[in-house]
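Here you go, sequence then predicted model.
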Amino acid sequence: MKISIYIVVFLSFFNSCSSSSPEGTGGGGTPLPTNPVTPTKPLTDTEAMDQVQKDAIKYFWDYADSNSKLARERYLTEDPNFEANIITTGGSAFGLMSIIVGVERGFLPRAEAVSRLATALNFLEKADRFHGAWSHWMDNKTGKVIPFGTKDNGGDLVETSFVCQALITVREYFKNGSAAEKELALKADELWKGVEWDWYTKGENALYWHWSPNYGWEMNFKLEGYNECLITYVMAASSPTHPISAEAYHQAWARNGAIVHSGSQYGIPVVLSYNGAVGSVGPMFWSQYSYLGLDPNTLKDKYADYWQLTQNHAKIMVQYSIANPGKWKDYSDKCWGLTASYTRNTDGTTGYTAHQPNNDVGVITPTAALSSFPYTPVESMKFLHYLYDENRSKYVGIAGPYDAFSPQYDWVTPRYLAIDQGTIAPMIENYRSGLLWKLFMNASDTKQGLKKLGFTSGKYGIQ
């Protein structure tokens, strides 16, 4: 099955460092903290959204790296110091956007947030860059690349595009503020404009994911749709300094039109061909990572109506869980959501996989449903209450919902991944107020790039 290289590498990595015993049976780690108690009085919808946003933001505030103020790749409550030196680029990007949500909601002190964001951006400025692109992982003290794989020791254009999506929202949010905020906005603008998107075409009408100073283009992963990489083409086309041609988007990403899919699942149109999903849909993060800033509502090009695409993705996932062909315990319209996350291996140990309808092992990942709030508000709210009203003591910990659980096996991993935790607060906020969507979509460079690629959006006057 062809899925994103992100998942292929992570699957290998997580299996190599899986715990040798099931969760909760010891192993010498720090004892688990006392979990929140499931309340006897159900939360209101507003209380529940406030609480899960506050909790998810903690990962990027209370549990951020103390030096860089960026996000650790993961946090294991049973072993808090595990890989504490690894900073994740994409997860940090989502963390920057989560902090904006925290400031806007009054959950975080604005001045302290600005100071932390300045530290984070200064770290990014000094960190290793490869023709402007950051690596997937970096050391928390030096900013030097930590290889994500043997040949993946250079620029990661997709992770970099997530950072640039965040940098534009930071710039737009703070550009008219205090002197410190204006300085922060200027720094964000400088960093975003430093990416050499055109370098990552290899001179072709396509974008390539990786470049290494040691291995060059040997990984040779062309970005072709549909997966989580739409934002990479949008950012590359929007660049005022190193833009790509529109032909790269149409020929490579859209596969000269072959990206369009005429089939359906559960009577719901699939719209685009999901890489490796064989007529169905992929993991939910494909409708989340690109859309923290990119608003799919009224967004269209000649290949898709992106509101229909993203909504239908979530709706199909809900219907799949209701149909429950695997007969997994508790799957329903209030317990649903398949995406890439920690997983339970057949021997009870912890691994990693891209959960989706054609790769379902009975494991639910909270970020899948919670980060789908704009698309399936009723079902996402049901899931939120399922977590916080019915199962808070089991499935919610020190920084919000744990990464994954399985009612089938009475299993939960008391761990967090930045890339999963980081989409929760931003996407719920986009449902509540559209904050990040408005910031990103109203930016002049974003509009220019979308127009260049042939997108329209009645909501933002892009014609």
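On my side now, so go ahead.

From now on I want contacts and neighbour counts done on CA atoms only, so please keep to that.
Will do.

how close does the residue minimising distance to the centre of the chain sit to Gly177?
Central residue of the chain (C-alpha atoms, centre = their mean): Tyr289, 4.0 Å from the mean position. Applying C-alpha to C-alpha, to the nearest Å, the value for Tyr289 to Gly177 is 28 Å.

Now the residue nearest to the centre of the chain. Nearest residue, chain neighbours left out?
Glu228 (6.2 Å; C-alpha to C-alpha, 6 or more residues apart in numbering).

all strands of the stretch 351-463 of the chain, in order?
Listed in chain order, the strands of the stretch 351-463 of the chain (DSSP state E, counting those that start in this stretch) span 396-397, 400-401, 404-406, 411-413, 415-417, 456-457.

Check the stretch 51-200 of the chain too.
74-76, 86-88, 129-130, 133-134, 137-139, 145-146, 155-156.

The first one - contacts with which helices or strands?
With contacts defined as 3 or more C-alpha pairs under 8 Å, 6 or more residues apart in numbering; DSSP states H and E, the packing partners of strand 74-76 are strand 415-417.

which outside residues touch the strand it packs on?
Identification of contacts with strand 415-417 by C-alpha atoms under 8 Å, 6 or more residues apart in numbering yields Glu73, Arg74, Tyr75, Leu76, Thr77, Glu78, Ser341, Ala399, Tyr402, Asp403.

how about the nearest residue to the second one, chain neighbours excluded?
What sits nearest to Arg74 in space, not counting adjacent residues and going by C-alpha to C-alpha, 6+ apart, is Leu417, at 4.4 Å.

Second structure for comparison follows:
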Amino acid sequence: MIRISVLFLAFTFFSCGSNADKGKENAEENTSGVTVLNDEELLDAVQKQTFKYFWDYAEPNSGLARERYHPDGVYPENDANIVTTGGSGFGLMTLIAGIDRGYVSKEEGLKRLDKIADFLAKADRFHGAWSHWIDGNTGKVKPFGTKDNGGDLVETSFLVSGFITVREYLKTGNENEKAVAAKYDALWKGVDWQWYTNNKNVLYWHWSPNYAWQMNFPLEGYNECLITYILAASSPTHTIDAKAYHEGWARSGDIVTSNTKYDLPLILKHNGAAEFGGPLFWAHYSYVGLDPNQLTDKYANYWDLNVNQTKINYKYCVENPKNGYSADYWGLSASYSRNPDGSIGYNAHMPSNDQGVMSPTAAISSIVYTPKESMAVIRNLYQNHKAETWGNAGFYDALSLQNKWVAKRYLAIDQGPEVVMIENYRTGLLWKLFMNAPEVKQGLTKLGFKSGKYGI
């Protein structure tokens, strides 16, 4: 996973399968010759094609999600086999969705899940946490930076969200399914969340065997890291004290804001993005398993928080047609980007850092919050711009149609939430599995969360 998060203020730059079924034979075609699908058919086409990122184009030795997939086969040096930890967590959830929908058989899916569990059990770990990047051939840490060569607790938390979801899906199955579920249960219980407090009332993002705590990145809200605290509080083996959440993440209550935009309350202070809120992945990564419906604590109603952030992002785009945006072409989030010289970089796109680049994952992964507005983007891209924007793993990662530019590449951290959030919109499957895990309910209760939907 290319890390932006709170560090996005630095704006660091980094320099196969058939199409999904097109629906009924007698379906109408638009003027471009693209089959016009109804909403359900369209969602299934996007979900099925994007699923291929994690199935057909996974890193072959480990079975995990590649950091990136370039259909042209051209990668930076030694990059094709880099596994992304966080993106692989999203990938595990896509595998469950794919198995449940019959995109692959349960037998095939179980074999892949077993392979992944065995690889991760042997891969480098740092007080139970995995590194940001892993060499898919060897299981050894692939440094994300000089001092970022050890445990990455945030990436690990996205991975663990997938572990718990897999376990819950398989734990009542046959003997083989229960055996794989047990492997994922053991993996998640091995993470030493308490270690990553460094004996303080806050969690830290990184620890290195060579540089210890020198990265010095405390997890303070609000950004994409809420799930890290929830899992740390939920751990039955290495839990944290609730004070770490309230004093560290919530800044002793200072996380709350009265700021509004377009008459929509931001509710929480978005780190470095006080006016409009941050990039839209902040409304996705923690919530692939964590269901924000009816979820509250003393700081926020998390459904309102995410809906408002998404609508602010949407309204900003609609108000800025000069950048090519419109009601059916919107969505700013971290993704590949267009550098001034025309080359491909990476950037945390958001209203306060608008580069004229639209990231399809922004609207697609927000479908749970803005179904009408998100469907408009999906339909526009599929029906009117399919030739430019659609590839063998779904919509490409980043677009600037007004500049006739498309990054014909994919990132795990963008494709994964698309599949997962489409599934949550259609059936709520991943939300139900994760939220009904006994430890998750206990952890949420410990931190003072309530959910009428899940009896918390």
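Thanks, I have it. Quick caveat: nothing in here was measured; it's all calculated off a predicted structure.

Got a TM-score for the pair?
The TM-score (TM-score structural alignment, normalised by the length of structure 2) is 0.94; 442 aligned residues with a C-alpha RMSD of 1.8 Å.

winner for burial among the strands of the stretch 51-200 of structure 1?
With neighbours defined by mean count of other C-alpha atoms under 10 Å, none of the strands of the stretch 51-200 of structure 1 is more surrounded on average than strand 133-134, at a mean of 28.

Please determine how far Asp156 of structure 1 is located from Val234 of structure 1.
If you go by C-alpha to C-alpha, the gap between Asp156 of structure 1 and Val234 of structure 1 works out to 16 Å.

Let me have the strands of the stretch 51-200 of structure 1 in TSV, adding distance to Asn430 of structure 1 as columns.
Listed next are these as TSV, based on distance: least, C-alpha to C-alpha, whole Å:
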stretch	distance to Asn430 of structure 1
strand 74-76	25
strand 86-88	23
strand 129-130	31
strand 133-134	27
strand 137-139	28
strand 145-146	33
strand 155-156	27
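
To Ser380 of structure 1, which of those lies closest?
Smallest distance to Ser380 of structure 1 across the strands of the stretch 51-200 of structure 1 (C-alpha to C-alpha): 24.5 Å, for strand 74-76.

okay, and that closest one goes to which residues in structure 2?
Aligning strand 74-76 of structure 1 against structure 2 (TM-score structural alignment) gives residues 68-70.

Stretch 91-101 of structure 1 too?
Stretch 91-101 of structure 1 covers residues 87-97 of structure 2 once aligned (TM-score structural alignment).

With stretch 112-126 of structure 1 instead?
Mapped onto structure 2 using TM-score structural alignment, stretch 112-126 of structure 1 spans residues 108-122.

Please identify the buried residues of that stretch?
By neighbour count with 16 or more other C-alpha atoms under 10 Å, stretch 108-122 of structure 2 contains the buried residues Gly109, Leu110, Arg112, Leu113, Asp114, Lys115, Ile116, Ala117, Phe119, Leu120.

if you look at those, which of them are in helices?
Gly109, Leu110, Arg112, Leu113, Asp114, Lys115, Ile116, Ala117, Phe119, Leu120 (DSSP state H).

how many other residues sit next to the closest residue in space to Gly132 of structure 1 that isn't next to it in sequence?
Leaving aside its chain neighbours, Gly132 of structure 1 sits nearest to Val195 (3.9 Å; criterion: C-alpha to C-alpha, 6+ apart). Here the number of neighbours of Val195 of structure 1 (other C-alpha atoms under 10 Å) works out to 26.

List the contacts of the equivalent of Val195 of structure 1 over in structure 2.
Here Val195 of structure 1 is matched to Val191 in structure 2, going by TM-score structural alignment. Residues in contact with Val191 of structure 2 (C-alpha under 8 Å, 6+ apart) are His127, Gly128, Ala129, His238.

and the last one, that's in a helix?
No: secondary structure assignment places His238 of structure 2 outside any helix; it is coil (DSSP: H, G, I helix; E, B strand; the rest coil).

What's it aligned with over in structure 1?
In structure 1, His238 of structure 2 lines up with His242, judged by TM-score structural alignment.

Asp198 is in contact with that match, correct?
Yes: here His242 of structure 1 reaches Asp198: they are 5.5 Å apart, a contact under C-alpha atoms under 8 Å.

Looking at these two, which is more packed in?
Asp198 (21 against 15).

mind listing what that one touches?
Applying C-alpha under 8 Å, 6+ apart to Asp198 of structure 1 gives the contacts Ala236, His242, Pro243, Ile244.

One more pass at 6 Å, please.
Going by C-alpha atoms under 6 Å, 6 or more residues apart in numbering, Asp198 of structure 1 touches His242, Pro243, Ile244.

Ser208 of structure 2 too?
Asn149, Gly150.

So which residues of the stretch 251-400 of structure 1 form helices?
Listed in chain order, the helices of the stretch 251-400 of structure 1 (DSSP state H, counting those that start in this stretch) span 306-323, 366-370, 377-385, 392-395.

Looking at those helices, spot the one closest to Pro33 of structure 1.
Going by C-alpha to C-alpha, the one of the helices of the stretch 251-400 of structure 1 nearest Pro33 of structure 1 is helix 392-395, 11.5 Å.

my read: Gly324 of structure 2 touches Leu401, true?
No: using C-alpha atoms under 6 Å, Gly324 of structure 2 is not in contact with Leu401; the gap is 7.2 Å.

ok so Pro42 of structure 1 is a helix residue?
No: looking at Pro42 of structure 1 with three-state DSSP, it is coil, so not inside a helix.

how near is whichever residue in structure 2 pairs up with it to Ile422 of structure 2?
In structure 2, Pro42 of structure 1 lines up with Val36, judged by TM-score structural alignment. For Val36 of structure 2, the distance to Ile422 of structure 2 equals 19 Å [C-alpha to C-alpha].
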